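>>> Pasting a predicted model and its sequence here:
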Amino acid sequence: MSNETREEIPDFPAARAPGCPFDPPPVWQALRSQAPISRVRLWDGSTPWLVTRYADQRALLADQRVSVDSGRPGYPHLSPHGGGSNLGFLRMDDPEHSRLRRMVTAPFAVKRIEAMRPTVQKIVDGLVDDLLAGPKPVDLVEAFALPVPTLVISELLGVPYSDHQFFQENSNAVIRRTATMDERAAAGRNLGEYLGDLVGRKLAEPGDDVLSELATRVKAGEMTRREATQIGVLLLIAGHETTANMIALGTVALLEHPGQLELVRGTDEPRVIAAAVEELLRYLHITHNGMQRVALADIEIAGVTVRAGEGLLMLNEVGNRDPKAFPSVPDNLDVTRDARHHIAFGFGVHQCLGQSLARMELQVVYSTLYRRIPTLRRAVELDRIPFKHDAFIYGVYELPVTW
């Protein structure tokens, strides 16, 4: 590769435009129309393909010639420390992926998740009560956005909430892009040992929770204890980190769009709230560095040949702004939009297992928080809010609010 050609390949990731914390980096938006499948350069000098169009992303995510296995040569690692060793079936291809995923599908079925709605409503109402009774200003992340999904996933998995500080700190280390290899490995070991011990306790004294269901499958010889532990780690991290960031980031976005906030705050119609959740998922998309894959065979797509062994980055935060998929000014937040076909949860066999849970939690939060605290507002200027530009999962580290 010549020096001139190397200089033309943009580095990944890229910075967002100043003052535009909700929009993808302009360079990727431009590539979607100019060169929707093009090379980018990662930290190690490798040059995987960046895919920016909605239709191309869906096609590749559903293609069996594309692998999620991060151990394969050519897989595009986003940092020198890798990641994914504790993510269980999330980094496996079929048939192992399907075998393990099937064992935890039932607890996340829509009917079982809907049965949890009253419990989640009680959790949210209790935390709002605490907010109203407490001091102002308050950090909404610490006092509300993190506790909601942490309490929910703790109850679902059968993890004592009293240990929430431990697994929040360690899960943060696992997903923080700037964490060192030693920090990430230590955090992974801590979580693995903790969940492994908990699975062992569930083997002896099962309860009515997901870890007990996994322990039952271990006892039946359907999976190993290590596999059950890895699934527990995955569900614990994914079950609170993603939703917590979406609660806080969605709140920042709505506060910056008061007309849209009023549409959410002024309704008790579940259908309207559900539509608002889908639009916020499309508009914000917290997995802001996309989804990584590697080609198993030569693939022709959009006039480009992706060779076997070449990496792929599906930047779905840009795909979710594609005007061909969302024709009505996709860069605008519009909670009345029909955005149900977004790919914030991915697409194909690896789409997010917990999406029904996330949707339900967000519906309860967005329909409750702003209605019960109608004068909620930022306590600092937008440029003083620390956004998570350095993390794999986008959001805010703190959100000082008052009312």
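That came through, no problem.

>>> C-alpha only now, for contacts and for neighbours.
Will do.

>>> and the longest helix for this structure?
Longest helix in the chain, counting residues (DSSP state H): helix 225-256.

>>> and here's the other structure:
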Amino acid sequence: MSHIDDLPLARPQGCPFDPPSELGRLQAENPLVRMTYPDGHVGWLATGYAEVRAVLADQRFSSRYELMHHPLPGMEEIGELPPAPVGDMIGLDAPEHTRYRRLLVGKFTVRRMRQLSEQVERVTAEHLDAMRRKGPELDLVAEFAHPVPAVMICELLGVPYSDRDTFQGYVTALFAADGPPAEKFAAYQNLQEYMGRLVSAKRADPTDDVLSELTTSDLNDEELAGVGGVLLAAGLDTTANMIALGAFALLRHPEQIAGLHADPDKAVEELLRYLTVANLNIRAAREDVELGGQLIKAGSTVTLAMHTANRDPLRFADPDALDLSRDAVGHLAFGHGIHQCLGQQLARVEMRVAIPELFKQFPTLRLAVAPEEVPLRPVHQSIYGVHRLPVTWS
């Protein structure tokens, strides 16, 4: 198959952790195929690990939104995508991207994130104690998976956790799969205004946090509010879904829990590979590029199936099996290249503490509903996960 008419989105029935079966078939037949986008653009779809990694590493492929065609249905109604808002380095190329990245990378070093381990342990213990008092039946997303990373990103950035109902509403609207474009724009504006007020407060009275440190950089208030909004939104949504979906996967594969306790570092890397909650990425060719024996013309959009690349049998043996003893180093769950996730070390620390401690403290934890009744996020949402995870214990 050398051309497909749209992006396969439907996950296999009864297998919520697996990418769409059609993507796996494409990967086996031709890991780089032509694809027609919803707006009529004829671009490409990459499903192979080698092809996806090569695109992410090649700066001839742009991250600028205004050069892309979106692969998801409904987005064509927006028309041409607007450029990245001020401070959103995800949608920028070098050298503009480099300026932001250079200022931020020192704030998220492995050493600094590991120093946060004690704080993560404290926050985790507090929420597990609260679960015990509230249980024995509750929603793990609301009571644990969401608040643990939310508290941590707030402490790191210097965002008042007491404002969580306000900024969480903005972030939810921003990431909503079916939200009208006007609502997303309004949510972004509201988040920017909230962060703008916070930046002004930090300039006037700096505290010991990342936002206060950045007030001494050359970023202006609008840029600093934009950067803060991106970091807050990403820190809230992605790790929360990894913790919740990771717990769901382990409840469905209880034989793997021993491996979680034996080597949490290795277990977390395998959960990241197996689940890959940030399942799609997009790039636009800035010039003609030869890839995998194909010529990708300048102006062509390439959609990268991250979840399928991480299940490539040419890279990972028996890739559809969850195996917490696997050496999954090299997975693409955090992306690759200059846009590799800035907060990946924080996410790792949170997962290494939160998930093993959950199963240690609640060894009889189990689903409170049938697996097929767990409400999953829509398949076309940018970050995959569960809306709620009803659990109970003895």
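Everything's here; your move. Since this is a predicted model, take the numbers as computed values, not measurements.

>>> Would you mind getting the average deviation of the longest helix of structure 1 from structure 2?
Helix 225-256 of structure 1 differs from its equivalent in structure 2 by a mean of 0.5 Å after superposition (mean Cα distance after the TM-score superposition for structure 1).

>>> That helix aligns to what range in structure 2?
Mapped onto structure 2 using TM-score structural alignment, helix 225-256 of structure 1 covers residues 221-252.

>>> quick one on the thing from earlier: following the longest helix of structure 1, which helix or strand comes up?
Sequence-wise, the next helix or strand downstream of helix 225-256 of structure 1 (DSSP states H and E) is helix 258-265.

>>> distance of residue 130 of structure 2 from residue 161 of structure 2?
As defined by Cα to Cα, to the nearest Å, residue 130 of structure 2 lies at a distance of 17 Å from residue 161 of structure 2.

>>> Next, report how far the match of helix 225-256 of structure 1 is displaced from the centre of its chain.
6 Å (Cα atoms, centre = their mean, to the nearest Å).

>>> in it, what's buried?
Using 16 or more other Cα atoms under 10 Å as the test for burial, stretch 221-252 of structure 2 gives 221-251.

>>> before we move on, what about stretch 15-30 of structure 1?
Buried residues in stretch 15-30 of structure 1, counted by 16+ other Cα under 10 Å: 16, 21-25, 28-29.

>>> Kindly reformat those residues as a markdown table containing secondary structure and distance to residue 363 of structure 1.
Listed next are those as a markdown table, based on DSSP: H, G, I helix; E, B strand; the rest coil; distance: Cα to Cα, whole Å:
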| residue | secondary structure | distance to residue 363 of structure 1 |
| --- | --- | --- |
| 16 | coil | 28 |
| 21 | coil | 23 |
| 22 | coil | 20 |
| 23 | coil | 23 |
| 24 | coil | 24 |
| 25 | coil | 28 |
| 28 | helix | 30 |
| 29 | helix | 29 |
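
>>> and residue 295 of structure 2, that one's in a strand?
Yes: Residue 295 of structure 2 sits within a strand when classified using DSSP: H, G, I helix; E, B strand; the rest coil.

>>> so how far is residue 295 of structure 1 from the counterpart of it in structure 1?
Under the alignment (TM-score structural alignment), residue 295 of structure 2 maps onto residue 305 of structure 1. Separation of residue 305 of structure 1 from residue 295 of structure 1 (Cα to Cα): 11 Å.

>>> what about these two, which has more around it?
residue 295 (24 against 11; other Cα atoms under 10 Å).

>>> And the more buried one, how far from residue 67 of structure 1?
Distance from residue 295 of structure 1 to residue 67 of structure 1, by Cα to Cα: 6 Å.

>>> Quickly find the element holding the aligned partner of residue 368 of structure 1 in structure 2.
Aligned by TM-score structural alignment, residue 368 of structure 1 pairs with residue 357 of structure 2. Secondary structure from DSSP H and E places residue 357 of structure 2 in helix 344-361.

>>> All the strands of structure 1, residue numbers only.
Here structure 1 has its strands, by DSSP state E, at 37-39, 49-51, 66-67, 138-139, 291-295, 299-301, 304-306, 311-314, 377-378, 400-402.

>>> average gap between the fourth one and structure 2?
Averaged over the aligned pairs, strand 138-139 of structure 1 sits 0.2 Å from structure 2 after superposition, using mean Cα distance after the TM-score superposition for structure 1.

>>> what's the neighbour count on the counterpart of residue 88 of structure 1 in structure 2?
Aligned counterpart of residue 88 of structure 1 in structure 2: residue 88 (TM-score structural alignment). Using other Cα under 10 Å, residue 88 of structure 2 is surrounded by 20 other residues.

>>> What of residue 162 of structure 2?
Residues near residue 162 of structure 2, counting by other Cα under 10 Å, number 10.

>>> cool, residue 94 of structure 2 as well?
If you count neighbours by other Cα under 10 Å, residue 94 of structure 2 ends up with 14.

>>> ok, now how distant is whatever residue of structure 1 lines up with residue 373 of structure 2 from residue 127 of structure 1?
Counting by TM-score structural alignment, residue 373 of structure 2 corresponds to residue 384 in structure 1. Residue 384 of structure 1 is 25 Å from residue 127 of structure 1, where distance means Cα to Cα.

>>> Right, I'll call it a day here.
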